[in-house]
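> coords below, sequence missing:
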């Protein structure tokens, strides 16, 4: 099951505001919490008190809590790699290792007696995970999560992100990555240009960031890196279809009730023997074979446009097509909508036999 998460930074925020944020996130279907000890400057006792309170609150909401740590945190708090009891006492479900060790230490951590999950940093294209498993790390207690990047232009490039993610997915490890709120101002550091994993996401609407990560097929959990996301952002993420890619479209003013019904109320399947010019949803033409699709004025076919075959298209009447490459006009087809510009790049994730849905832009 794909999950959504939020981040909180207790040393940078007010406890009651954190609690209200977690309650709101849970109400919109969020199930996990990322929080950070990397920037912790208080004493071990103060950290224990603050983090225990907020983690206990999150756990009462049935949210999983992962703490971000590094070798410096272990040193500052005098924690042994062989005894993770401190994190267990805080109530955490696991710890994220921002920096790696030698493979053996991580493997030992995965066999901790507290059942803590060990989340590995995925944002390095090295054989890190394989090394840990070679040292007999317990795969059942290993999960992975990418970094976020507070400084603009420092996020991961897409191809590198894909290669890093594949290293974890091939072992069946649960994966996570970060997206950024357009309004959140709180993070672990003073610089906060957004807290996303992929640089290309930094200025995109938050729902498109999430759709993209899930569309790759390589990311299970999506976490908002900065706090606090707006209620509108939480709501739109909570409403996303986590299993089927949904493209937002703008309907043409003259789209008929039948055409709107075909577009919005069906789950479309891309034909398996593909063409480079269009995505063809052919099952719908069988369902609507006895319906009349009146011809409209023909227009040229532009990338991202959506057409439906009209009465002059013979057996192809009712077939829905998403244009991939510009084509000349065809009077046998009616233009009924277009994919919103920001989501054009998502069309390429509709593979042969992929299911997808179309939703009217809100």
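On my side now, so go ahead. Worth saying up front: this structure is predicted, and the values here are computed from it rather than measured. Numbers count the residues shown, from 1 in each chain.

> C-alpha only now, for contacts and for neighbours.
Noted.

> Contacts only, for residue 342.
Applying CA atoms under 8 Å, 6 or more residues apart in numbering to residue 342 gives the contacts 204, 208.

> Tell me how far it lies from residue 109.
To residue 109, residue 342 is 43 Å away according to CA to CA, to the nearest Å.

> Alongside the first one, take a look at this:
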């Protein structure tokens, strides 16, 4: 079918082929891969979506052969048209309750998907605008809470600076040094650092003052680091994706 004179695109379900690489090689040999595209299924029934890891694994296989591949994200506002008892129409099960712009960012950050579609019929204007914004950025926005007591100048510093993690990735923290400098940061809330807490080194840290860290596993207090906020639960994968100096990122209160 791919070897047709009209350049009609034949689309197949990315994850439903029993032996996808063998199929690709057969099309390569007897058909025309330029007319072959794939797209992951969407799953209206709760608890039937794919894992993020499997979705990426299949996408990488197709991408390695230059085959375009699509995937679906869910709307949190759309009517449940495809399944009245379901929540969201997406490919990745974990994205069923994830804000659309965050699901979009997670998938886009892999550089493996040629198109990312809404599975739900009527996403609202706010969701469309949020996804469009995410698509336009050259950095990742990580959703966070920041302490109400955080100094206004420090709030601006940590939300307006484009950050990049260090390539020498520590075991327990993600380090961003772009905010370093003598900023007269007094020790404050130098408390227990739970996983995905956000800290800012204070003046006791000497030349490290101003360094921003995201904590990757629970750590005890240290007098040199103020806890200034927390990554939101649905932002955790984004943190993992920006490790090892992989992608620029900013913290975004939402």
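Yep, that arrived. Since the model is a prediction, treat every value here as computed from it, not as a measurement.

> Just give the closest residue to residue 57 of the first structure, not the sequence neighbours.
residue 19 (7.1 Å; CA to CA, 6 or more residues apart in numbering).

> That neighbour reaches residue 55, doesn't it?
No - counting by CA atoms under 8 Å, residue 19 of the first structure does not reach residue 55; the two are 9.7 Å apart.

> ends of stretch 80-91 of the second structure, how far apart?
16 Å.

> Can you classify the residue nearest the centre of the second structure by secondary structure?
Centroid-nearest residue in the second structure, with CA atoms, centre = their mean: residue 106, separated by 2.4 Å. What DSSP: H, G, I helix; E, B strand; the rest coil gives for residue 106 of the second structure is helix.

> Aligned counterpart of it in the first structure, please.
Alignment note (TM-score structural alignment): residue 106 of the second structure maps to residue 212 of the first structure.

> list the contacts for the residue lying closest to its match once chain neighbours are set aside?
Nearest residue to residue 212 of the first structure, sequence neighbours excluded (CA to CA, 6+ apart): residue 346, at 6.6 Å. Counting by CA under 8 Å, 6+ apart, residue 346 of the first structure makes contact with 212, 215, 247.

> Spell out which helix or strand contains the residue nearest to residue 126 of the first structure when sequence neighbours are not counted, please.
Excluding its sequence neighbours, the residue lying closest to residue 126 of the first structure (CA to CA, 6+ apart) is residue 164, at 7.7 Å. Residue 164 of the first structure belongs to helix 158-169 when assigned by DSSP states H and E.

> what stretch of the second structure does that helix fall on?
Alignment of helix 158-169 of the first structure against the second structure: residues 52-63, by TM-score structural alignment.

> can you give me the strands for the stretch 251-362 of the first structure?
Using DSSP state E, counting those that start in this stretch, the strands assigned to the stretch 251-362 of the first structure run over residues 268-269, 278-281, 305-309, 320-323, 333-339, 355-360.

> roughly how far out does the shortest one sit from the chain middle?
Read it as strand 268-269 of the first structure. 22 Å (CA atoms, centre = their mean, to the nearest Å).

> Where in the second structure does it fall?
By TM-score structural alignment, strand 268-269 of the first structure lines up with residues 163-164 in the second structure.

> one step back: return the distance of the residue nearest to residue 212 of the first structure relative to residue 246 of the first structure.
For residue 346 of the first structure relative to residue 246 of the first structure (CA to CA), the value is 9 Å.

> Between the two, which contacts overlap?
Contacts common to residue 346 of the first structure and residue 246, judged by CA under 8 Å, 6+ apart, are absent.

> residue ranges for the helices of the second structure, please.
Along the second structure, the stretches classed as helices by DSSP state H are 20-30, 52-64, 100-108, 125-136, 152-160, 236-241.

> Of all those helices, which one is nearest residue 94 of the second structure?
Residue 94 of the second structure lies closest to helix 52-64 among the helices of the second structure, at 7.4 Å (CA to CA).

> If I take that closest one and helix 100-108, what angle do their directions form?
With axes from the mean of the first three to the mean of the last three CA atoms, to 10 degrees defining the directions, helix 52-64 of the second structure sits at 50 degrees from helix 100-108.

> And helix 52-64 of the second structure against the first structure, how far off on average?
Superposing on the first structure and averaging over aligned pairs (mean CA distance after the TM-score superposition for the first structure), helix 52-64 of the second structure comes out at 1.7 Å.

> What are the buried residues along that helix?
For helix 52-64 of the second structure, a neighbour-count test (16 or more other CA atoms under 10 Å) marks 55, 56, 58, 59, 60, 61, 62, 63 as buried.

> from those residues, which single one is nearest residue 8 of the second structure?
The closest of those to residue 8 of the second structure turns out to be residue 62 (CA to CA; 18.7 Å).

> thought that closest one was touching residue 69?
Yes - the criterion here is CA under 8 Å, and residue 62 of the second structure meets it with residue 69 at 6.9 Å.

> what touches both of the two?
Shared contacts of residue 62 of the second structure and residue 69 (CA under 8 Å, 6+ apart): residue 38.

> returning to that earlier point: contacts only, for the residue nearest to residue 57 of the first structure.
By CA under 8 Å, 6+ apart, the contact list for residue 19 of the first structure reads 54, 57, 58.

> likewise residue 36 of the second structure?
So residue 36 of the second structure contacts 2, 9, 10, 11, 12, 67, 68 (CA under 8 Å, 6+ apart).

> Centroid-wise, who is the farthest residue in the first structure?
For the first structure, the largest distance from the centre (CA atoms, centre = their mean) belongs to residue 312, which lies 41.9 Å off.
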